[in-house]
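>>> A predicted structure for the sequence below; I have some questions about it.
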Amino acid sequence: MSNPDVSERSPRSREEVFDTLADSTRRDVLRIVHGRSSNGVSKTDLAFELAAVTTDTPLASVTDDEHQRALLDCQHKHLPALVDAGLVAETDDGTIVTTDHWLFDDSEFDAILTGRTDDETDLDTLFDALSDSRHRTILTVLGNQYHPLSTETLARDVAAREAETSERDVSQERVERVLISLVHVHLPHLNDAGLVGYDAEMGSVSYEGHPSLRTDWLGSNPDRLQSAAESTSTESLETDSSDDVRTLRGRESIVTTGQSLCETAEDELFMMFTTTGLLEEGCFRRIEDALDRGVDVYVGSRDPRVREIVRERAPEVVLWEPQLDWLNLPPNGESVGRLVFADREAVLLGTLGTPPADGEYDETALIGEGADNGFVVLMRRLLGSRLDHLDAPRETNQSEIPL
């Protein structure tokens, strides 16, 4: 056996790792080797300890037959899989040792290894679900959300991430293919695993998580889930967040969250965008869906190109040009890039940092939900009577609201 490149974090390596870990006996083997990692363990001793664990008997009570079966299983089934996954290696003298694989640096994974539980079947299900790259992408998207997403919103985000492009550049045909796979294969599987809540009739998906699931395991860029990891460690989706203001970092999580807020609107959807670069295809679909539901939609921008694009795509939207440049904060501050205000009870306010070399803004957003949420109340007072202009009858879709 040889020691593969254990620093590799490619999607394929993750699939091999989690597929290997979706077997309680292999986790037992890894647990035993990890416990002897300083000097390693011989295959004979490993088989004795494995037989004792799997038969739940003292080491001295293991029979020759039990030891032989365990030895054969180790040699022909478990060790080859663990070696291929880069988790263990065999030294020149035949000793089995753990590698310097990145999983061993994770405290939660170490806790799984050191603490065998009565619910090992639950871990089988978890790791089996994580062995599929699309499952991990789905969980990455949902992990950034604090309320359910529609299956189409999820499909568009998943398709964009898998293609490593923006949502506006993903074809509708690709989105539909992903959507079909989600509703017929992946979401039912993840729902059965207890990782998501999936309502097929309503077409909505929510993140349920797992106490042992780490965001670092889901992809090569765990920073995407930093805000979700901080939040879900201390609160659940059902927690009363009327006084909670959360911070989102990164364009992907902000776009998806903004679109999901659009889906919650029942009466009124108030939006602002400073540039065309902030308009995603998914934004238009959420706007069109809201109009179809009878929601009053208002979109404002000082950029005439934004207003023209929205007018062409969604002529029923009420457009206006803000008369005050309130979207720019004081000097040395970050300009406001986007605003989504749903039913005046949920708000997302995104700011734009300095564009890096690739032209993508380093976006940050604040989000608050609930009529009594402090941030929501502040935004209502900030806009004040200006929002009331939206209630006045109008004959055209052009207005000059002094915002």
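Perfect, thanks for sending it.

>>> switch to C-alpha atoms for all contacts and neighbour counts from now on
Noted.

>>> secondary structure class for the residue nearest the centre of the chain?
Centroid check for the chain by Cα atoms, centre = their mean gives Thr140 as the closest residue, at 2.1 Å. Using DSSP: H, G, I helix; E, B strand; the rest coil, the three-state assignment for Thr140 comes out as helix.

>>> what sits against it?
Thr215, Leu218, Gly219, Arg224, Leu225 (Cα atoms under 8 Å, 6 or more residues apart in numbering).

>>> between those, which has the most around it?
Leu225 (26 neighbours; other Cα atoms under 10 Å).

>>> show me the contacts for it.
Taking Cα under 8 Å, 6+ apart, we find Leu225 in contact with Thr140, Gly143, Asn144, Thr215.

>>> where does it land in three-state SS?
Under the three-state scheme (three-state DSSP), Leu225 adopts helix.

>>> What is the nearest of the contacts of Leu225 to Glu16?
Looking at the contacts of Leu225 and their distance to Glu16, the nearest is Thr215, at 17.6 Å (Cα to Cα).

>>> For that closest one, give me its contacts.
Contacts of Thr215 by Cα under 8 Å, 6+ apart are Thr140, Pro222, Leu225, Ala229.

>>> Among these, which one sits closest to Gln323?
Leu225 (36.9 Å).

>>> Could you export the contacts of Leu225 as JSON lines, including secondary structure?
Listed next are the contacts of Leu225 as JSON lines, based on three-state DSSP:
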{"residue": "Thr140", "secondary structure": "helix"}
{"residue": "Gly143", "secondary structure": "coil"}
{"residue": "Asn144", "secondary structure": "coil"}
{"residue": "Thr215", "secondary structure": "helix"}
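
>>> try this one next to it:
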Amino acid sequence: MSLPPALEPTTTAADVLADPHRRALLAVLRDREGQSPAAATAVGPAMPIADLGTEVAAVERGTPIVPDDHCERRHIELVHRHVPRLVDHGVLTRDAEGDEPTVALTAHPILDLEWVRTLLADPTGDAIPLDEETLTRTLEALREPRRLTVCTELASRGGSIAVDDLAAGVLVREGEADRPADAADPQRTAVATELAHKQLPALAAAGLATHDDESGRAALGTDAPHWDVDWLADGPLAEAAAFVRSDSTRRARLEREPSVPARAIARDPDESRRAGTDVESCWTLEGEANVAERGDEIAAGADQELFVMAPSAVLLGTTCLENMRNAADRGVDVYAASRSPRVRDTVRSTIPTATVCEPRFDWFSFPVDAPQCGYVLLADREAAMLVTAESGADDEDDESIRTGAITGEGRENALVSLVRAKLGPRLDRLATAGDETDGTPLPM
């Protein structure tokens, strides 16, 4: 199993912090380091382990007055269990010389992670909507890199998924297959078994996922309070949270915005047939629900090639990502263009086979820097849609969004012809150059 190196600091930090006693220990030393001139050096100020046991007991009980027997028990646990574990991780140094053994923080990289600093400022989780037991279970669950990958894969699907399909997606994210369909059956079965019996139960115990043994399906706990904990959503769960937040924003807009029926703006199809022409009409769409439905239809109909340009993660959305991924799984060549680094990184992690690029041109007079417009969809160069989204009111406090689109179908359709003429040559160049290089070869 190949694991992304970027996950190592996160999983190491989760392993270190999974025990509440170790969280309290590091919080005490971190606080002591912050009060000392030695905090700027590579190693923090040393502290006798006996004194450390007393302060850890005080932090855990929330009072400076702690019975001696409790302090003694904590001291023994630190000496025989927690200090050796942290020394092995390289987070602490231990000096046994002298009358009293001492410990000190090292300059370990995990202590510089912003989410770790935030957690150590509140080691018992008093200021977050998670009880200490759930916090501990969450950190225990995140000790294994594959569980982070499972969270991201579940979040990208936006709903329940068969565990067998989840296993294939995990193998793609871990670099063991280019597409889910390419995952070897024995490997896929082995991963699915591990997910069902080990990884998903751990995530379910933490409240991050649901898993039904009978149906063989799993889903991310998108309503879990974890997504309201900033240091979790911006730290160890950041990749999954990007999907969750994008999807929740889209759902909130759909709830605010009533569905408006599509409105034809060109010739009626019957009228076209009477006129003896095969040119199909263009039509406009109003309302995010209608626009999303049409986007799903275009993506689902792609057989050979699908191009999506999305200026922001909100406009991209979980549903669009799922449609793009499904197209890639069918063997469709998927192209994604965006000026947003977040969008490009999200597409790369979700659809490893996609060609991802950064547009450098002002498409159809749409300012690609502006988040309110510039969404383009083209499938097989035979169906196209241009989307705009703008503020629904002049009031700065009104966050409502008005979404609309113009769409058309058929190679002779005026809109499709225009989009094809603009994009076709550049897609051809991207495809040709993509066979020769590992990265994105050309700007759009």
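Great, that's in hand. Remember, it's a predicted structure, so these values are computed and weren't measured experimentally.

>>> just the contacts of Leu225 of structure 1 now: which is nearest Thr125 of structure 1?
Thr215 (16.9 Å).

>>> any idea how far that closest one is from Ile138 of structure 1?
Here the criterion is Cα to Cα, to the nearest Å. By it, Thr215 of structure 1 lies 12 Å from Ile138 of structure 1.

>>> What of Pro11 of structure 1?
Look at Pro11 of structure 1 and Ile138 of structure 1: by Cα to Cα, they are 14 Å apart.

>>> Of the two, give the one with the bigger neighbour count.
Ile138 (24 against 17).

>>> so what corresponds to the more buried one in structure 2?
In structure 2, Ile138 of structure 1 lines up with Val150, judged by TM-score structural alignment.

>>> now that match, nearest residue through space, not along the chain?
Spatial nearest neighbour of Val150 of structure 2, excluding adjacent residues (Cα to Cα, 6 or more residues apart in numbering): Val170 at 6.4 Å.

>>> just His108 of structure 2 next, same as before
Excluding the flanking residues, the one nearest His108 of structure 2 by Cα to Cα, 6+ apart is Val91, at 5.5 Å.

>>> again with Asp199 of structure 1
Nearest to Asp199 of structure 1 is Val205, by Cα to Cα, 6+ apart, at 6.4 Å.

>>> Could you do Ile65 of structure 2 as well?
Per Cα to Cα, 6+ apart, closest to Ile65 of structure 2 is Ala58, 6.8 Å.

>>> What does that neighbour correspond to in structure 1?
Match for Ala58 of structure 2 (TM-score structural alignment): Ala52.

>>> Assign a three-state SS to that match, would you?
Secondary structure, three-state DSSP: Ala52 of structure 1 is helix.

>>> which residues sit in contact with it?
Neighbours of Ala52 of structure 1 in contact, by Cα under 8 Å, 6+ apart: Pro58, Leu59, Ser61, Val62.

>>> which neighbours do Thr215 and Ile138 of structure 1 share?
Here Thr215 of structure 1 and Ile138 have no joint contacts, going by Cα under 8 Å, 6+ apart.

>>> returning to what we had before: okay if I get the contacts of Thr140 of structure 1 as JSON lines plus distance to Thr247 of structure 1?
As requested, the contacts of Thr140 of structure 1 are arranged in JSON lines below (distance: Cα to Cα, whole Å):
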{"residue": "Thr215", "distance to Thr247 of structure 1": "17"}
{"residue": "Leu218", "distance to Thr247 of structure 1": "21"}
{"residue": "Gly219", "distance to Thr247 of structure 1": "21"}
{"residue": "Arg224", "distance to Thr247 of structure 1": "12"}
{"residue": "Leu225", "distance to Thr247 of structure 1": "12"}
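
>>> The residue nearest to Asp199 of structure 1 and Tyr198 touch, don't they?
Yes - contact criterion Cα atoms under 8 Å: Val205 of structure 1 and Tyr198 qualify, at 4.6 Å.

>>> quick one, which of those two is more surrounded?
Counting neighbours by other Cα under 10 Å for Val205 of structure 1 and for Tyr198 shows that Tyr198 has the greater number, 25 against 22.

>>> Ser42 of structure 1: neighbour count?
17.

>>> now Gln259 of structure 1
Around Gln259 of structure 1 there are 22 residues (other Cα under 10 Å).

>>> on that earlier part again, the residue nearest to Asp199 of structure 1 - that's part of a helix, no?
No - counting by three-state DSSP, Val205 of structure 1 is not part of a helix but strand.

>>> hang on, the earlier thing: for the contacts of Ala52 of structure 1, which ones persist in structure 2?
Among the contacts of Ala52 of structure 1, the ones still in contact in structure 2 (both residues aligned by TM-score structural alignment, their matches' Cα atoms under 8 Å) are Pro58, Leu59, Ser61.

>>> Quick check: the gap between the first one and Glu49 of structure 1.
I take that to be Pro58 of structure 1. 9 Å.
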